[in-house]
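Asker: Provide a 3D model corresponding to the input given below.
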Amino acid sequence: MKKTILIFSAMLITAFSFAQKKELRAVEKALKKGNTTEAKATLSSISSTIESADAKYKAQYYFLKGRTYQELAEKGMDTDASLKIAGDAYNKLFAFEKEQKDFEYTKEAKPMLQTMISKIVEKAIASQKEENYKKASELLYLSYTLQPENKNFLYFAASNSISEKDYDTALKYYVELKETGYTGEETQYYAINVADGKKESFAEKTLRDVSVRVKSHSNPTEEKTKSRLPEIVKNISWIYTNHIGDNEKALAAVEDAIAMNPNDASLLLTKGNIYYKMGDTAKFKEIMQEIIAKNPNDVDSYYNIGVISAENGDVEEARAAYKKVLELDPGYVNAAINLSKTYLDESSDVVDKMNELGNSSADNRKYDEYKAQQTALYRKSLAVLEGISESVPNDVSILKQLKGLYSFLGESEKVKKVKAKLAELGEQ
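Answerer: Sure, this is the predicted structure:
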């Protein structure tokens, strides 16, 4: 009895295999005739038995399914769903043949999948140019599902979701990127073209090296692109803080990224900005000082310390910070304007005291003292603005402040020059 059952089972498997072989051949014939609908129906009829099929038929089934649905998509028949099914079929084929160590169909299917993805990406780029960011994001995410190892697709899908203001979708994609350790860093290959002396980039190291060997190029170099992780974390924290209202999750995302990249000052800055939004200016200032400890020439952190110190009423520390910024970067306009403003603000306090005085001899003497203080502060403000105007001679806001100060100080010739410059720039 046992033997009979075994023979019956063997006959059953043979019958299945024969049926699958016959149906798969029918799919191939239908595809040759361009009858993709018939090919789809035939594939559907054997889908429930394919898991028990022989390895060679299983691989062929995945390949033909990929082809069929790719052609359906090209004919505009339920395009997005067809593309997804085609991609899933190709990826199952790749995984199966890799397991079998037999790549008969993979060799043909890989370029077909790549062609399909390229067309999807072209549509995504066109949608982005038309400012249809939702469609661009959907297409890029589809590309990612078809080629999961290429997380650049997911990154650009997230970027388009941000442009669409679809923050929930963007957050989902960004969190996945962060959790998988994506940085987007790539190595770019360069060499100097001997003919014209210009630096050229190469898509691959091999191509660059061949060009150097044949002596058409020289001086090969390599450069790593900037990590996208800080931008990703910054966007995650912004969405948590501004869209969801969860500063704790925003901070947690940044802390995770800092743990992976402890020397990345931009991540520390993002962390500091969260504390600033939370109203914790002391913590913000502490983080700016931490950044400076890692990079003593970080002008933005000195500037931020200046702003916070001024807000907290610590004028001398603010001035010291702004002066340090200008020492490191003489063209840092905002630092110069803010430093100049500290003297003007102080002079306003002096003017208030002047206005409180009476008409006695003592008050008149005090008035003269205050007047001298006001003039001295104006001169300090003027010196800062004159210094920065050399770096940005066409900055209208600075020119207008210079005009006001020169007028107050009675420097009429300089007033004329500034007015002429403003007129030249179409301003008054």
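
Asker: contacts and neighbour counts: CA atoms only from here.
Answerer: OK.

Asker: ranges for the helices of the stretch 1-150 of the chain?
Answerer: 2-32, 36-46, 55-74, 79-100, 106-129, 133-146 (DSSP state H, counting those that start in this stretch).

Asker: the structure of the following sequence is requested for comparison with the preceding one:
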Amino acid sequence: MSLTKLSLAVGVIALSTATAFGQKKNETTASMERNAAVSAMQSQNTEGAKSKLLSAKEYIDKAAAHEDTKNNQKTLWLKGEIYSSIVSLGMQTQDMELVMAVGENGMEEAISALKKAYPMGKKYKDEIAATVDRNRIAMNTMASMLYKNEMYGEAAEAYLGQAEFAECVDMLDTLAVYNAAICYDKVEKYEDAAKLYEKAAKAGYNGTTCYVLASAAYRNAGKTDKAMEVISEARKTNPTDKGLLLETVNTHLAAGNNAEAEKALSDAIASDPNNKQLHYTIGTIMIELGKNEEAETALNKALEIDPDYVDAQYQLGAHLVTWASAVKKEASMLGPNENAKFAELDKQSDDIYKRALIPLEKYIAAYPNDKSVLTILFQIHRNLGDSAKAMEYKKRADAAE
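Answerer: Below is the predicted model:
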């Protein structure tokens, strides 16, 4: 064996070991400086914390750039921890020079490092989770402040940051995603909002509401095909859901497909004609669309299927009372020379009030102490000129708890 070659080999090993040790030292020093920064912040020594964080960054950048340490879990965690701490402290103290010390994409680099570090093993998982939690809280606090100040676009970005930190530990923060969507909706970034609502919906957040909001946002973005795709998918498992059915109708109407809107309702009925809840749902949709006659027909159909369906009794009665009141108000606004029209509307109003009595009196038989319904029955009978019946219901209403 050549001693020269052996000496050379030993020298190479020694050099490699020294280099690796040097990079490990950078990692260790970065950790020590970061710990010193934490102590300074706990002592409210802001300047000291800034100095130590910048020193920690210098060392972790060296470790992150070297082949021997750049893929270490500890290096990656420390980069995420140090970079995010610099940004957080800079934002808190409004020191943009400190924020920019990590560059324009400093927070993205922090998130990227943490995402890469988390699945590497258990050794630093607790530290990574703590870094993530700290940043989620900070982002949420910032987002809430921005939202309160009606800076919705900026709030959306902060909520997204909160969600992105959660993803570092394989968690979907559906509330943060939902809040970001709301903020984008408010600044009319409808497609961005729609994608986030859809993401929350697919994760099961907030029932069918997020599907409805996603579809509505796609509609507002002019993407009616995508809106219909989202709502159709949701209706496969929730065919009678009122919100989904209403959004289906609204999407067709937005696309100018009035016939398709009616067909959607007809198809729903055809698929389950004896479903009282479906007819009830269609009735409430028609109320929201201002289609009084169609609403009355649908609710009566629900009661035809189940005469004791108290929800439909109440809804039909309330709808008819509201409709009758609107007709009476219209009559009261006529001019002094429109007597014939007044008489026509006055009679129409009375007829609708009379129809309202039927479901409401059935309802009050089941719930005899419902003060609000007793009061409505008193008012209807008074308007119809039946003083005796009106006083009977007034006494019952006064006695009800």
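
Asker: nearest to residue 258 of structure 1, of the helices of the stretch 1-150 of structure 1?
Answerer: helix 133-146 (26.7 Å; CA to CA).

Asker: now which residue in structure 1 aligns to residue 128 of structure 2?
Answerer: Counting by TM-score structural alignment, residue 128 of structure 2 corresponds to residue 109 in structure 1.

Asker: what about that match, distance to residue 300 of structure 1?
Answerer: Separation of residue 109 of structure 1 from residue 300 of structure 1 (CA to CA, to the nearest Å) stands at 52 Å.

Asker: for residue 228 of structure 1, same thing?
Answerer: Residue 228 of structure 1 is 20 Å from residue 300 of structure 1, by CA to CA.

Asker: how many other residues sit next to the nearest residue to residue 352 of structure 2 once chain neighbours are set aside?
Answerer: Of all residues not flanking residue 352 of structure 2 in the chain, residue 324 sits nearest, at 5.5 Å (CA to CA, 6 or more residues apart in numbering). Residue 324 of structure 2 has 25 neighbours, counted by other CA atoms under 10 Å.

Asker: who are the contact partners of residue 324 of structure 2?
Answerer: 348-350, 352-353 (CA atoms under 8 Å, 6 or more residues apart in numbering).

Asker: any figure for the gap between it and residue 270 of structure 2?
Answerer: 31 Å.

Asker: likewise residue 287 of structure 2?
Answerer: Applying CA to CA to residue 287 of structure 2 and residue 270 of structure 2 gives a distance of 21 Å.

Asker: what about those two, which has more around it?
Answerer: residue 287 (19 against 11).

Asker: isn't the more buried one right up against residue 297?
Answerer: No - between residue 287 of structure 2 and residue 297 there is no contact under CA atoms under 8 Å: 11.0 Å.

Asker: any idea how many residues pack against residue 248 of structure 1?
Answerer: Residue 248 of structure 1: 13 neighbours (other CA under 10 Å).

Asker: what lines up with it in structure 2?
Answerer: Checking TM-score structural alignment: residue 248 of structure 1 goes with residue 225.

Asker: its match: what secondary structure?
Answerer: Here residue 225 of structure 2 is recorded as helix under DSSP: H, G, I helix; E, B strand; the rest coil.

Asker: gap between it and residue 329 of structure 2?
Answerer: Residue 225 of structure 2 is 41 Å from residue 329 of structure 2, by CA to CA.

Asker: cool, and residue 83 of structure 2?
Answerer: 65 Å.

Asker: neighbour count: these two, which is higher?
Answerer: Ranked by neighbour count (other CA under 10 Å), residue 83 of structure 2 and residue 329 place residue 83 first, with 27 against 14.

Asker: can you find the partner of that one in structure 1?
Answerer: By TM-score structural alignment, residue 83 of structure 2 lines up with residue 69.

Asker: contact partners for its match?
Answerer: Contact partners of residue 69 of structure 1, counting by CA under 8 Å, 6+ apart, are 36, 40, 82-83, 85-86.

Asker: follow-up on the earlier one: against residue 232 of structure 2, how distant is the match of residue 248 of structure 1?
Answerer: On the measure of CA to CA, residue 225 of structure 2 and residue 232 of structure 2 end up 10 Å apart.

Asker: packing partners of the helix or strand harbouring residue 252 of structure 1?
Answerer: In the assignment (DSSP states H and E), residue 252 of structure 1 maps to helix 247-260. Judged by 3 or more CA pairs under 8 Å, 6 or more residues apart in numbering; DSSP states H and E, helix 247-260 of structure 1 is in contact with helix 229-238, helix 265-277.

Asker: secondary structure class for residue 188 of structure 1?
Answerer: strand.

Asker: skip the chain neighbours and tell me the closest residue to it.
Answerer: Here the residue nearest residue 188 of structure 1, using CA to CA, 6+ apart, is residue 223, at 5.2 Å.

Asker: over to residue 73 of structure 1?
Answerer: Nearest to residue 73 of structure 1 is residue 79, by CA to CA, 6+ apart, at 4.3 Å.

Asker: which residues does whatever residue of structure 1 lines up with residue 115 of structure 2 contact?
Answerer: The alignment partner of residue 115 of structure 2 in structure 1, by TM-score structural alignment, is residue 91. Going by CA under 8 Å, 6+ apart, residue 91 of structure 1 touches residue 146.

Asker: how close does residue 91 of structure 1 get to residue 106 of structure 1?
Answerer: 9 Å.

Asker: check residue 119 of structure 1 too.
Answerer: Counting by CA to CA, the gap from residue 119 of structure 1 to residue 106 of structure 1 is 20 Å.
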